[in-house]
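1. Based on what follows, work out the 3D shape:
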Amino acid sequence: MLTIRRLGLLLLLGALPLLAQAQWFSSSDQDDDFLPVLEAFQPTAWHDGDTLFVGVEAADEYYLYRHQFAVESLNNEARLGEPELPEGTFTNDEFLGDVYIFRGRVVMEVPLEDSFSGPLDIDFTFQGCADAGLCYPPETVALQATESQPPRAFADWEPATDDEAAPASSPADTSNDADNTAETTDTSAGLEESAASLGAPQSEDSRFSQLMTDASFPLALGLFFLAGIGLTFTPCVLPMVPILSSIIVGQQATRPRAFLLSASYVLGMAATYAAVGVLMGLFGAGLNLQAQLQSAPVLITFAVLFSLFGLAMLGAFNLRLSPRLAQRIDAWQARAQRSGPPGLALAGALSVLVVSPCVTAPLAGALVIISTTGDAFSGGAMLFALGMGMGVPLLLVGTFGATLLPRSGAWLNGVKIAFGLLLFGVAIWMVERLVPGPVALLLWAALAIGTALALGAVQTNTPSGWPKARQTLGLVLLTWGIALTIGAAQGSNNPLRPLQLSSPSTGTSTAPLDFQRLDRLSDLESALADAEAADRPVFVHFTADWCISCRQLEREVYTDPAVIDELSGFNRIAVDVTDTNTQSRALLNKFQLFGPPSLLFFHQGQEIRDARIQGDINAADFTQHLRELARWVDSR
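-> As a prediction, the model looks like this:
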């Protein structure tokens, strides 16, 4: 007879071939969307014996960050003074805030403290971005500066006067003069004034990203840790609780053992987040590992696995194996038991990638910082702190919750049944994004009614005390299950409000919101151009079939009468990025997004960047956000 642990091991082994076939990295056609870094920015160097000149030519629709220029001499005899650069163009950049940038050609002048002759070897560091939405990580190249005249590309370049040149570190810090500079700077190159500088409302992820950028590294780690604790109580993390608890209950662990297993699970989860941070630091926003594992086959397979494991917890079936195979499984089980913590670490890693498909504001803000700085170490450390914060409540539940459960008897069987039902809930939670709303309601109804019957909702002559309380809970679940069934028959899709078919009349516009659905960048650009010609603001919702938070927005936010009224003046577009392909990557890269849900607002053809929302938001906060945005648009 197969035990619970044997079954879990067998199911995990069965899932490995599927995991091995998952696409872990974006395909190479991403490279066709943007130029390689040394084609987008072409550096060269020369010197005249007294001054080193480093020139860079940026391709059209690409620009360089002034504050990222740096140079280091590789010749011990050549000592470099403080570099000087043109002032550049002041802008409020969507990635790094208030910065100075260069377009076209720029030359950095570096005085040589002693006269030098012959070739001079240097390391030159720079960073740039594309207007289309890609920000390259900082790049360091080895150059040899010959003692010669400027190369042909810089033949018409003339050294800057004292008034035009400035130390390389100064303009980015001249915040007191930023407003005056912005008023006199020529913006004919196509730079758009940021909405933030004009008082546009800032979304949560914009504020978090700016806070993290301004904070010191230890403070940033602490804030990410606190943010992780907060994220534990969101739909992204709550499904991990029954998974961890069921594993520990199945092993009947003592408190020290439960702590070790829980810590292994949490470390696996945090290490996975750290790996995502490192990869983001190295490769930027083009890598969307979590979305790669949200395809329908993977979700369905894991939903089936959780359902089978739930059935096993309920004792619904027994499996008989041949003695030879049983001996092998016993050996595998003994080995797995000896390496319990590594197995739990793997479970934690899989939980992050498969059970958490939504992007919350702190995570989105972190990814913005990491992908634009190219700092793999800081990126990994910040997301590790976030994961550890998320793991603190899990660690407490796994350690103390497990020891509070009896080791034997009817009560333990009841607890295992409860965990089995919770695992069914996780399975439905995973698959509901793939099925129509009424079908999802029927699944929840089946679970609610089944749980109600297990609690004795229809039993008679129930004694007082705990049995009566259990029956009362069963009656509540039975009522909810019946309401879910009725709601499904009427076409509802909200399990929390199954009988609500439409918003009540409030004297305002409460007709259901309709969205223009697109899945190609060219179609989105065309729709934005049409809205600009009609002088209408645009609301763009990035969504996907596997996005749980997107379903919550559709059920609980877009049906709110106040939200409907505020959005009635917008052209509404739903961008579908369900499939991971060239088109979806182009859409996400265009706006430097990391996944749905992402809510973008456009006015006169330009995005109001600081009004962007990534992750969950409730109806009241979204209504307030829209009203602030409307006041800003009216002031324009």
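
2. C-alpha from now on. contacts and neighbour counts both.
-> OK.

3. Okay, buried residues for the biggest helix by length in the chain please.
-> Counting residues, the longest helix found in the chain (DSSP state H) is helix 255-283. By 16 or more other Cα atoms under 10 Å, the buried positions in helix 255-283 come out as 255, 257-283.

4. What separation do you get for the residue lying closest to Lys468 once chain neighbours are set aside and Leu455?
-> Using Cα to Cα, 6 or more residues apart in numbering and skipping the chain neighbours, the partner closest in space to Lys468 is Thr462 (6.0 Å). To Leu455, Thr462 is 11 Å away according to Cα to Cα, to the nearest Å.

5. Common neighbours of these two, please.
-> Gln471 (Cα atoms under 8 Å, 6 or more residues apart in numbering).

6. Those two: which has the busier surroundings?
-> Leu455 (22 against 15; other Cα atoms under 10 Å).

7. structure for this one too, so we can compare:
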Amino acid sequence: MKLKYIAFLLFAFLAIPALAQKITPAKWSWTIKPANPKVGEQAEVIFKVAIEKDWYLYSSDFDKELGPTVTTVTFKPGAGYQTIGGLKAINPHSKNDTEIWNGTYTYFTGQGEFRQRIKITAPEYKIEGSYDSQSCSNVSGLCVPVKGVFSLAGKAEKAVVADTAATAPVTVDSVAEAPVAKSAPVAPTAPSVQAPQEESLFAFFWIALGAGFLALLTPCVYPLIPMTVSFFTKQKGGKGLAFLYGGFIVLIYVFFGTLLAFFAGASFANFLSTHWIPNMLFFTIFILFGISFLGAFEIVLPSNLVNSVDAKSDKGGFIGVFFMAFTLVLVSFSCTGPLAGSILIAASQGAFLKPIIGMLGFSLAFAIPFTLFAIFPGFMQKLPKSGNWMNEVKVVLGFLEIALAFKFLSVADQVYHWHLLDREIFLAIWIAIFTALTLYLFGKISLLHDGPTKNLSVPRTLFATAVLAFVIYLVPGMFGAPLKGLSGWLPPMNSQGFKGSQTVESVEQKNEALYSDFLELPLGLSGYFDFEQAKAAALKANKPLFIDFTGHGCVNCRKMEEYVWSDPAVLQRLKQDYVVVALYCDDKTELPADKWYTSKVDGQEKKTLGDQNLDFQISRFNSNAQPHYVLLDPRNDAKPMVPPVAFDANVAHFVSFLDQGKSIYQSAK
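-> Below is the predicted model:
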């Protein structure tokens, strides 16, 4: 029965990103007031926009030179009507943005409304045109165009009063909502939504919960699944300890996460996910647990501590359960991505409840499935004649734990440029581990605590075959195959010993680019790794600047590169339309002392390349999460040309983002 629960959870985790891409952030509808205008009368075409939660839509009444896309409605010259005046936005919000746009813009949340006054000039009228707007996410920073066409048609009644009287302005209160003429192909009118002035804590909780479920798919979380199952296999507390485990996860996240947000600042998540100390600690812990699962030794608490715990049998499992929960929090905290960035920045700016609510929602997403994983072994222990198969499960978990441990070593290796675990070495280790697991499952090798192996069961044979298929999939990677299915798990392609030929142009540009002796762009792209050098190159080439805030340990950065950047439409635009600069926010290369400075954000001295890049991202763009993509005009880099975007696997969205930046740059020439 529990296998069904686990299958359901896995399906839900995989389905969330796909469903997210189907969301339409803003839906337009339109009508006319009054519904039956008379010839010679004025009327209003009313456009209503239903905007999804956590999205906003730019209005129509601010300077288009500011940067964001101003909403426009274009009316075709048509029969039976003429427009009077311009489009009017009804009660939009206003924001003075001095950090990105350096000016005041207006926008809508929840529901927006625009009105255009017209005059009916003939018994039959047909009003047609198009709308062009832009909607952006408060969470990811993604901005997408919202475009479409509209059409209204009807028959006007003959005027019964003088034309001068009929031309009185039509006000909102003087007319009633009425349906559109039956002949008009009109979209359904959206329900009225009260637009909140600020993002509600309730909405932020659900955002954090959803982001937590997505973060469960990241590589730093998977190693804890076999560890949890194995740990609770030995416990006798049943469901009670399992629910206690989930409670500890929530409490530790809320308490320590919020505490660290206030005192460690916005750069702590970057430290935890990329510094060699936590990564080597995680690597060591998982290697030890893995070897223990294989039967080499038993991990036990010190005897004096065990005696003390036994003396208080009602608290016997608390310490071990708390340790497991604390380990999960430490490891998973580095995978919070954009959510962790927004929580930490909100805390550092003085918000009190927002980081607490955010951590609560995020931790619940982790607590729910891991509580189920903790309950599952208790049901296994109750099965009659469990026998040798439970030890076989432990051995399989041990192999997986050792394999997953190398992900943490790989992050530290990339960040510090040790070159101990380049791509082909990492693959060789994984091939060896999973080959040994295949042989074990087929009964060709056995370990210390295994009983006699008789005939293989059907599930074991199928699982062994699946592992063998995975090994076969890994082998071409040794010779340069991209292995997109493992993007983010493996070291990047530029660490591969076998590389394709480089063009003369890319080699020449690589030689002149600062830090190109240890940094490289993916997919054969030419570019830079220093903002000022890239800005000068963009001015010389008369091209806009594409800034890629990235990281060696950034899982979503690798996914974007391998799934989105590699698309021919995106790659062509990056090569031809932009000067690319990759700013690694976790690189630990120490710069010369004359380049050190003290940050205005946290007051700390920035000595390394990664610290300075991260400080630049936080101070200029109010974000500390990677990936983060910014399009700048090098002639005036005070603000981005379009709102920056974060992780989004939709290629069409990214193409639109690049095209919009290019169009704005060219129009400003």
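
8. Fetch the TM-score of the aligned pair.
-> Remark: TM-score between the superposed chains equals 0.57 [TM-score structural alignment, normalised by the length of structure 1]; 441 aligned residues with a Cα RMSD of 4.7 Å.

9. so what secondary structure elements neighbour whatever helix or strand comes next after the longest helix of structure 1?
-> Moving toward the C-terminus from helix 255-283 of structure 1, the next helix or strand (DSSP states H and E) is helix 289-292. Judged by 3 or more Cα pairs under 8 Å, 6 or more residues apart in numbering; DSSP states H and E, helix 289-292 of structure 1 is in contact with helix 340-355.

10. By how much does the helix it packs on deviate from structure 2 on average?
-> Superposing on structure 2 and averaging over aligned pairs (mean Cα distance after the TM-score superposition for structure 1), helix 340-355 of structure 1 comes out at 3.5 Å.

11. What angle do helix 255-283 and that helix make with each other?
-> Angle of helix 340-355 of structure 1 versus helix 255-283, following axes from the mean of the first three to the mean of the last three Cα atoms, to 10 degrees, is 50 degrees.

12. centre of the chain versus helix 340-355 of structure 1, how much separation?
-> Here helix 340-355 of structure 1 shows a centroid-to-chain-centroid distance of 19 Å under the convention Cα atoms, centre = their mean, to the nearest Å.

13. Same check on stretch 231-243 of structure 1?
-> Using Cα atoms, centre = their mean, the offset of stretch 231-243 of structure 1 from its chain centre is 16 Å.

14. Can you list the buried residues in it?
-> Those buried within stretch 231-243 of structure 1 under the rule 16+ other Cα under 10 Å are Leu231, Thr232, Pro235, Cys236, Val237, Leu238, Pro239, Met240, Val241, Pro242, Ile243.

15. try stretch 611-626 of structure 2
-> For stretch 611-626 of structure 2, a neighbour-count test (16+ other Cα under 10 Å) marks 611-619, 621, 623-626 as buried.

16. Please enumerate the strands of the stretch 51-200 of structure 1.
-> 51-58, 62-65, 70-73, 84-86, 89-93, 97-102, 105-111, 120-126, 128-130, 139-147, 165-167 (DSSP state E, counting those that start in this stretch).

17. ugh, typo on my part, it should be the stretch 401-550 of structure 2
-> So, for the stretch 401-550 of structure 2 - with DSSP E, counting those that start in this stretch - the strands run 545-550.

18. how near is the residue nearest to Leu260 of structure 2 when sequence neighbours are not counted to Gly257 of structure 2?
-> Nearest residue to Leu260 of structure 2, sequence neighbours excluded (Cα to Cα, 6+ apart): Phe268, at 7.6 Å. Using Cα to Cα, Phe268 of structure 2 is found at 10 Å from Gly257 of structure 2.

19. same question, Phe283 of structure 2
-> Counting by Cα to Cα, the gap from Phe283 of structure 2 to Gly257 of structure 2 is 22 Å.

20. Same question for Lys510 of structure 2.
-> Distance, Lys510 of structure 2 to Gly257 of structure 2, using Cα to Cα: 41 Å.

21. what does Ala7 of structure 2 give?
-> 30 Å.

22. Just list what the longest helix that structure 2 contains packs against, helices and strands only.
-> Scanning structure 2 for the helix with the most residues, using DSSP H, yields helix 353-382. With contacts taken as 3+ Cα pairs under 8 Å, 6+ apart, helix 353-382 of structure 2 sits against helix 2-20, helix 201-215, helix 224-233, helix 239-252, helix 258-264, helix 337-348.

23. With distance to Arg6 of structure 1 and mean neighbour count added, can I get the strands of the stretch 51-200 of structure 1 in a markdown table?
-> Shown next, in a markdown table, are the strands of the stretch 51-200 of structure 1 (distance: least, Cα to Cα, whole Å; neighbours: other Cα atoms under 10 Å):
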| stretch | distance to Arg6 of structure 1 | mean neighbour count |
| --- | --- | --- |
| strand 51-58 | 60 | 23 |
| strand 62-65 | 57 | 23 |
| strand 70-73 | 58 | 17 |
| strand 84-86 | 67 | 23 |
| strand 89-93 | 55 | 21 |
| strand 97-102 | 54 | 19 |
| strand 105-111 | 66 | 21 |
| strand 120-126 | 55 | 18 |
| strand 128-130 | 52 | 22 |
| strand 139-147 | 51 | 17 |
| strand 165-167 | 67 | 17 |
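
24. I'd like these laid out as a markdown table, including distance to Asn180 of structure 1.
-> Supplementary listing: these in a markdown table, determined by distance: least, Cα to Cα, whole Å:
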| stretch | distance to Asn180 of structure 1 |
| --- | --- |
| strand 51-58 | 27 |
| strand 62-65 | 20 |
| strand 70-73 | 27 |
| strand 84-86 | 17 |
| strand 89-93 | 10 |
| strand 97-102 | 13 |
| strand 105-111 | 23 |
| strand 120-126 | 27 |
| strand 128-130 | 25 |
| strand 139-147 | 32 |
| strand 165-167 | 17 |
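
25. Pro362 of structure 1 is nearest to which of the ones you listed?
-> In terms of Cα to Cα, the element of the strands of the stretch 51-200 of structure 1 nearest to Pro362 of structure 1 is strand 97-102, at 17.6 Å.
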